[in-house]
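**Q** Just to be clear, the model below is a prediction. Sequence and coordinates:
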Amino acid sequence: MRTWRDINKDSWTFTKKLIVGYGGGIGVYKTSYAINQESGFILNGKISADLNISNRHSTGAGLICRADNLWTFLAFHTAPSAKEGDFTSARISLFKQGMFSEIFASTEEVHLDERFNQFSLEFFSGKVRGEIKTSQKIYELTYTCPHIAFPGYVGLVKFYGTGVSVKNVRIEKTELPFEEKYSLKMKKFEYDIFICHSSKDKPFIIDKIIPVFQQQGITYWFDAEQITYGDPITQKIEEGLQKSKYVMPCLSENLKQSSWTRGEYSAILNAEFSGNSERVTIPLKLENCEDNDIPLLLRDKKRVDYSNQVELAEFMKFLKS
């Protein structure tokens, strides 16, 4: 097992048939991780393993991908639930140079077996799918991660100094998107288009763009209409992206200042670059947009100019086709 590396240097032991994590960990969450260097850096792929987590309801462990040696990686893992009970919860989190950020959590209770449970983590471009298979049920968490995809190692992670035993680790690289539950032909999108915009452009969109969509019968996802007080913002945006056929970044001088907007379209754009055409990004150039305001990754995209009424009319026809 020389291909494995313990980043903490005192939290993992590697044998021929078993990997054991114990104690150790740094930071608030007492985190520790180990990477497999044999497969090298992987941009798109899958890691799966059988995990036996001690005190499985109040501690956490799981799998990681796109990891480096400097505490940057994406994780699919369990973590204690806010509620009391004989269960835990599944989560997708990001570590960026040691800074922890939970980006998506399942609302479903996860009941782990007392012995080994099969974990798997699939990742292709911005899309991530984690799965926990127990003797009673399969729990799944799918998310389009709003961060630019980067290559890295795959491996294991644990929290709170928990003990974990791992066996049957399987790693593979992939060149095609992981299998979807439904093919694109079978899928019915709830919205024709997801309106991706800077908050400073909201009045223009409400007054100028949305009325056109309404007149033409175009269904759209717009945060001011779909998100209300008390809603989990990230989760609602993710649902909107999943249910929309096209993503429309509204190009303006304000767009490049909006990190939320970049997060919304970046994952979809990355999937396109990797050959996944399930959703398509179509930029709309607003009136207050100069050429140097357009993000580099969107400059090569065929876009629609709002001030060109012929182009706008053709765009409406395209969305309805």
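**A** Perfect, thanks for sending it.
**Q** from here on, contacts and neighbour counts on C-alpha atoms
**A** Noted.
**Q** Just the terminal-to-terminal distance for stretch 45-63.
**A** Stretch 45-63 has an end-to-end distance of 13 Å (criterion: Cα to Cα, to the nearest Å).
**Q** Next up, a structure to set beside the first:
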Amino acid sequence: MGFFLETLFGGLMAGMLYALVALGFVLIFKASGVFNFAQGAMVLFAALAMARFAEWIPQWLGFNSALLANLLAFIAAALCMVVVAWLVERLALRRLVNQEGITLLMATLGIANILDSAGQLLFGSATYKIDIGMPKDPMIVLENVFQGGLLLSKEDLYAAVLAAALVTMLTLFFQKTATGRALRAVADDHQAAQSIGIPLARIWVIVWSIGGFVALVAGVIWGSKLGVQYSISLVALKAFPVVILGGLTSVPGAILGGLIIGVGEKLSEIYLGPYLGGGIENWFAYVLALAVLLVRPQGLFGDKIIDRV
């Protein structure tokens, strides 16, 4: 039982991090109607910016405080993502208002390639370290309940708490603020939103900035765990089935989808791996997403699309 609970906890922690990346997809689609294939590149770009600014800022300002360096680096990386959002709106989205969805999709593919190249040009292509002080040592809990207790990762626990806090704030922002309601209106109909005075350009900069901030948080957490390298953008591939499972328009769906996939792939690897062979963790999410598409194409919590003719 103890081993099962350890596996379950590990799956929940991994699922929360998947959900954090998937949240970027959901936020931008929910507020602009664009499926952002560049989200993975944004995670990588933001993580590179954070790692490199944390190295450069102490050299520029002449101090040795790691905490202050990380804080200033985070602010600088966040400002970089706001600049990226402004450039995306100014150079791409502004000229694609009311275009077909496939046109916007191809635009995000181009943005992804540009961000990958720009990240390498500006920040380098080596593997970099992000150290934000999250404890690496595991901890043992419930020693009185299970023999030997449960071995849990403090780093995963801290990361999950940060992700949960961010999700809560974003949910409240979308549901309770006038700007959040304006973002949803823009996603429903660009022209109708403009006709009632909603500034489309400003709204798109806001939503892409929020997407960039989410990408930064995800990049910092993943970079702290794995190091910042170009393979980190592949984490976004695992977010695709999370979005499909939870639904493209549902923030809670992204969270629950991430948890389901995180737990499912860990348990299947441990308990089905001996019978089906190794590597289940690599394809479990995609098989589950395909099964959901066949039964409920809009995902578990997505809005059902009804075409009237």
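**A** All right, it came through fine. Small disclaimer: the values here were computed from a predicted structure and weren't measured.
**Q** TM-score for the pair, please.
**A** Remark: TM-score between the superposed chains equals 0.24 [TM-score structural alignment, normalised by the length of the second structure]; 133 aligned residues with a Cα RMSD of 6.8 Å.
**Q** Which residue ranges of the stretch 151-300 of the second structure form helices?
**A** Taking DSSP state H, counting those that start in this stretch as the test, the helices found in the stretch 151-300 of the second structure are 154-176, 178-188, 190-195, 200-226, 235-246, 251-271, 273-276, 280-295.
**Q** Out of the ones you listed, the one nearest Phe3 of the second structure is which?
**A** When the helices of the stretch 151-300 of the second structure are compared by Cα to Cα, helix 251-271 sits nearest Phe3 of the second structure, at 10.2 Å.
**Q** So what touches the closest one?
**A** Helix 251-271 of the second structure is contacted from outside by 7-20, 22-23, 26-27, 167, 171, 239, 242-243, 245-248, 278-282, 284-285, 300-302, using Cα atoms under 8 Å, 6 or more residues apart in numbering.
**Q** Tell me which of the helices of the stretch 151-300 of the second structure lies nearest to Gln120 of the second structure.
**A** For the helices of the stretch 151-300 of the second structure, the distance to Gln120 of the second structure is smallest for helix 200-226, at 15.4 Å, taking Cα to Cα.
**Q** list the helices and strands the closest one packs on?
**A** helix 2-32, helix 39-61, helix 66-91, helix 178-188, helix 190-195 (3 or more Cα pairs under 8 Å, 6 or more residues apart in numbering; DSSP states H and E).
**Q** Mind doing that once more with 6 Å?
**A** helix 39-61, helix 66-91 (3 or more Cα pairs under 6 Å, 6 or more residues apart in numbering; DSSP states H and E).
**Q** ok and it relative to helix 235-246, angle-wise?
**A** Interaxial angle of helix 200-226 of the second structure relative to helix 235-246 (axes from the mean of the first three to the mean of the last three Cα atoms, to 10 degrees): 120 degrees.
**Q** and Ile261 of the second structure, how far is that from Gln39 of the second structure?
**A** 19 Å.
**Q** list the contacts for Val243 of the second structure?
**A** The contact partners of Val243 of the second structure, taken as Cα atoms under 6 Å, 6 or more residues apart in numbering, are 22, 254.
**Q** Same question for Phe73 of the first structure.
**A** Contacts were defined as Cα under 6 Å, 6+ apart; by that measure Phe73 of the first structure touches 66-67, 95.
**Q** what packs against the one helix or strand Lys158 of the first structure maps to?
**A** Applying DSSP states H and E as the criterion places Lys158 of the first structure in strand 153-159. Other helices and strands packing on strand 153-159 of the first structure, by 3+ Cα pairs under 6 Å, 6+ apart, are strand 32-36, strand 60-67.
**Q** Show me what counts as buried in the very next helix or strand once past it.
**A** Per DSSP H and E, the first helix or strand lying C-terminal to strand 153-159 of the first structure is strand 164-173. Neighbour-count burial for strand 164-173 of the first structure flags 164-167, 169, 171, 173 (criterion: 16 or more other Cα atoms under 10 Å).
**Q** Following strand 164-173 of the first structure in sequence, what is the next regular element?
**A** Next element after strand 164-173 of the first structure (DSSP H and E): strand 191-196.
**Q** What about the spatially closest residue to Leu237 of the second structure that is not a sequence neighbour, how many residues nearby?
**A** Take Leu237 of the second structure and drop its neighbours on the chain: the residue closest to it by Cα to Cα, 6 or more residues apart in numbering is Gly40, 7.7 Å away. Gly40 of the second structure has 28 neighbouring residues, counting by other Cα atoms under 10 Å.
**Q** can you tell me how far Arg90 of the second structure sits from Met139 of the second structure?
**A** The value you get for Arg90 of the second structure to Met139 of the second structure, if Cα to Cα is used, is 48 Å.
**Q** Hmm, I typed the wrong one, I wanted Leu256 of the second structure.
**A** 26 Å.
**Q** swap in Ala163 of the second structure?
**A** 20 Å.
**Q** quick one: which of the two has more around it?
**A** Between Ala163 of the second structure and Met139, Ala163 has the larger neighbour count (other Cα under 10 Å), namely 22 against 12.
**Q** Not counting sequence-adjacent ones, nearest residue to that one?
**A** Leaving aside its sequence neighbours, Ala163 of the second structure sits nearest to Leu20 (Cα to Cα, 6+ apart; 6.3 Å).
**Q** what does Gly180 of the second structure give?
**A** Nearest residue to Gly180 of the second structure, sequence neighbours excluded (Cα to Cα, 6+ apart): Phe174, at 4.0 Å.
**Q** my read: Val166 of the first structure touches Ile53, true?
**A** No - with contact defined as Cα atoms under 6 Å, Val166 of the first structure does not reach Ile53; the gap is 8.7 Å.
**Q** Quick check: neighbours shared by the two?
**A** With Cα under 6 Å, 6+ apart, Val166 of the first structure and Ile53 have no common neighbours.
**Q** Pull the contacting residues for Met316 of the first structure.
**A** If you count contacts by Cα under 6 Å, 6+ apart, then Met316 of the first structure has nothing around it.
**Q** Look at it and give its secondary structure.
**A** Classification of Met316 of the first structure using DSSP: H, G, I helix; E, B strand; the rest coil returns helix.
**Q** hang on, the earlier thing: do you know how far the residue nearest to Ala163 of the second structure is from Gln194 of the second structure?
**A** Relative to Gln194 of the second structure, and taking Cα to Cα, Leu20 of the second structure is found at 31 Å.
**Q** Would you mind putting the helices and strands packed on helix 200-226 of the second structure into a markdown table with distance to Ser268 of the second structure alongside?
**A** Output for these, formatted as a markdown table (distance: least, Cα to Cα, whole Å):
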| stretch | distance to Ser268 of the second structure |
| --- | --- |
| helix 39-61 | 26 |
| helix 66-91 | 37 |
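**Q** Of these, which stretch is the most buried?
**A** Most buried of these by mean neighbour count (mean count of other Cα atoms under 10 Å) is helix 39-61; its value is a mean of 24.
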